[in-house]
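*Asks:* What follows is a predicted protein model with its sequence.
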Amino acid sequence: MDELVVRTEVYADPETVYEFLLDFRGYAHYSEYLREVRTVSGDGGPGTRYALTFAWWKLTYTAHSEVTGVEPPERIDWEITKDIDAGGCWRVTPSEEADGDADDGSRCEVSLEVEFDPGSASPDALDLPRLVSFDWVLKKAIPLIRGEAERVVERAVRDLEESTRDVDLEVYVDSDRI
């Protein structure tokens, strides 16, 4: 499994951040390639299913995801339910002062953690143009994942804070493809 983690500090309380991240439909505002997020069923909690429509190059693909667990206000787990073995979570962790004392609750760390197996991707998932191979598409699309994850986290933080500050991201990648 390939792994990607994008982490940063947010100047907002953990409960506000958690509720914000629980609204999957808003993610289309933060991604260059995510065109629409439609709720298929559920209210945001475990079992909620979403259809996420991505568009890149000449391709459009709808990923189907499900919220698999929540631990308010600290964690939202999800997985892709068909065409690829992928999943992850949003993690919200209250910040502490440098001396170890908890701060006033107006800061937290947020991370987007994603695991996926590109080898599990189904070639039948896409309607490819003639003379375009599925392997070529994977080779071009996988490197975009890191930039997209960074963009989503950065833009979400800016909306949460209602500011345009430069957001410092810590990125961990366990893959030679991303």
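*Replies:* Yep, that arrived. Remember, it's a predicted structure, so these values are computed and weren't measured experimentally. Residues are numbered from 1 along each chain as shown.
*Asks:* hey, let's count contacts and neighbours off CA atoms from now on
*Replies:* OK.
*Asks:* Counting by contacts, list what the strand or helix carrying Glu15 packs against.
*Replies:* Applying DSSP states H and E as the criterion places Glu15 in helix 14-22. When contacts are defined as 3 or more CA pairs under 8 Å, 6 or more residues apart in numbering; DSSP states H and E, helix 14-22 packs onto strand 85-94.
*Asks:* before we move on, the earlier item: measure how the helix holding Glu15 sits relative to strand 85-94, angle-wise.
*Replies:* In terms of direction (axes from the mean of the first three to the mean of the last three CA atoms, to 10 degrees), helix 14-22 departs from strand 85-94 by 160 degrees.
*Asks:* Okay, buried residues for helix 14-22 please.
*Replies:* Buried residues in helix 14-22, defined by neighbour count with 16 or more other CA atoms under 10 Å: Pro14, Glu15, Val17, Tyr18, Phe20, Leu21, Leu22.
*Asks:* do stretch 137-152 as well
*Replies:* By 16+ other CA under 10 Å, the buried positions in stretch 137-152 come out as Arg146, Glu148, Ala149, Glu150, Arg151, Val152.
*Asks:* right, and the secondary structure at the first one would be what?
*Replies:* Same thing as Arg146. helix (DSSP: H, G, I helix; E, B strand; the rest coil).
*Asks:* what does the last one give?
*Replies:* Secondary structure, three-state DSSP: Val152 is helix.
*Asks:* Tell me who's in contact with it.
*Replies:* By CA atoms under 8 Å, 6 or more residues apart in numbering, the contact set of Val152 is Tyr27, Tyr30, Ser31.
*Asks:* try this one side by side with the last:
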Amino acid sequence: MDRLVVSTDVYADPETVYEFLLEFPRYERYSEYLDSVERTGGDGGAGSRYAMRFSWWKLTYTAHSEVTDVDPPYRIDWRVVKDIDAHGAWQIDPLDSLPADAPADAESGCEVRFEVQFDAESADASAVSLPAMVSFGWVLDKVTPLVREEAERVVKRAVRDLEGRDRPVRLDVDTNSAEL
């Protein structure tokens, strides 16, 4: 199982960050490959389901995910419910003190971590309609490294919206895979 964790400091209180991250339909604004997000069930909390339409190259795919657990304002767990074994979480931990490089007007902060675990080999090849002469293995080889780029892009753009300003965002990236 491949694992990727992207974390950074956000200068907002945990409750604000949690409510912001719980609003999954907003994510389409942060991703280059996510065209739309539609809630297909639930109220946004545990048990809520989403259809997320991705497109890359000549391919489109709708991932179906579910919020599996929430611990307001500290954690949102999710999983993909068909076509691939994947799950993850947003973790929000209050900072004991603000770092020296925090913006001068920052009153509070938290460390935010996005974690995803997935088994690329579990992907259902029949879930994607491929052009002639294109193998599913080739697609997996090309898409897997994009997971890291997308996670970094989403976190940076979410920080900008949460804080209401552009600033250099330091990301800590941890993975157990040479392909990410």
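*Replies:* Alright, I've got the coordinates. Here the structure is a predicted model, which is why all the values come from computation and not from measurement.
*Asks:* Make JSON lines out of the buried residues of helix 14-22 of structure 1 and add distance to Thr48 of structure 1.
*Replies:* Below are the buried residues of helix 14-22 of structure 1 laid out as JSON lines (distance: CA to CA, whole Å):
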{"residue": "Pro14", "distance to Thr48 of structure 1": "22"}
{"residue": "Glu15", "distance to Thr48 of structure 1": "20"}
{"residue": "Val17", "distance to Thr48 of structure 1": "19"}
{"residue": "Tyr18", "distance to Thr48 of structure 1": "16"}
{"residue": "Phe20", "distance to Thr48 of structure 1": "16"}
{"residue": "Leu21", "distance to Thr48 of structure 1": "14"}
{"residue": "Leu22", "distance to Thr48 of structure 1": "11"}
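*Asks:* ok so, going back, mean shift between the helix holding Glu15 of structure 1 and structure 2?
*Replies:* Once superposed with structure 2, the aligned residues differ from helix 14-22 of structure 1 by a mean of 0.2 Å; criterion: mean CA distance after the TM-score superposition for structure 1.
*Asks:* mean distance, the helix or strand following that helix to its aligned residues in structure 2?
*Replies:* Next helix or strand after helix 14-22 of structure 1 toward the C-terminus (DSSP H and E): strand 34-41. Its aligned residues in structure 2 lie a mean 0.4 Å from strand 34-41 of structure 1 after superposition (mean CA distance after the TM-score superposition for structure 1).
*Asks:* now what about strand 34-41 of structure 1, what contacts it?
*Replies:* In contact with strand 34-41 of structure 1 (CA under 8 Å, 6+ apart) are residues 24-28, 47-55.
*Asks:* mind running it again at 6 Å?
*Replies:* If you take CA atoms under 6 Å, 6 or more residues apart in numbering as the criterion, strand 34-41 of structure 1 is touched by Arg25, Ala28, Thr48, Arg49, Tyr50, Ala51, Leu52, Thr53, Phe54.
*Asks:* buried stuff in it?
*Replies:* Buried residues in strand 34-41 of structure 1 (16+ other CA under 10 Å): Leu34, Arg35, Glu36, Val37, Thr39.
*Asks:* measure the nearest residue to Arg146 of structure 1 once chain neighbours are set aside to Glu170 of structure 1 for me?
*Replies:* Distances taken as CA to CA, 6 or more residues apart in numbering place Ile178 nearest to Arg146 of structure 1, at 6.2 Å, with adjacent residues excluded. Taking CA to CA, to the nearest Å as the measure, Ile178 of structure 1 and Glu170 of structure 1 are separated by 15 Å.
*Asks:* count of neighbours near the residue nearest to Arg146 of structure 1?
*Replies:* For Ile178 of structure 1, the count of nearby residues is 16 (other CA atoms under 10 Å).
*Asks:* Take the contacts of Val152 of structure 1 and map them onto structure 2. Which survive?
*Replies:* Retained in structure 2: Tyr27, Tyr30, Ser31, out of these (criterion both residues aligned by TM-score structural alignment, their matches' CA atoms under 8 Å).
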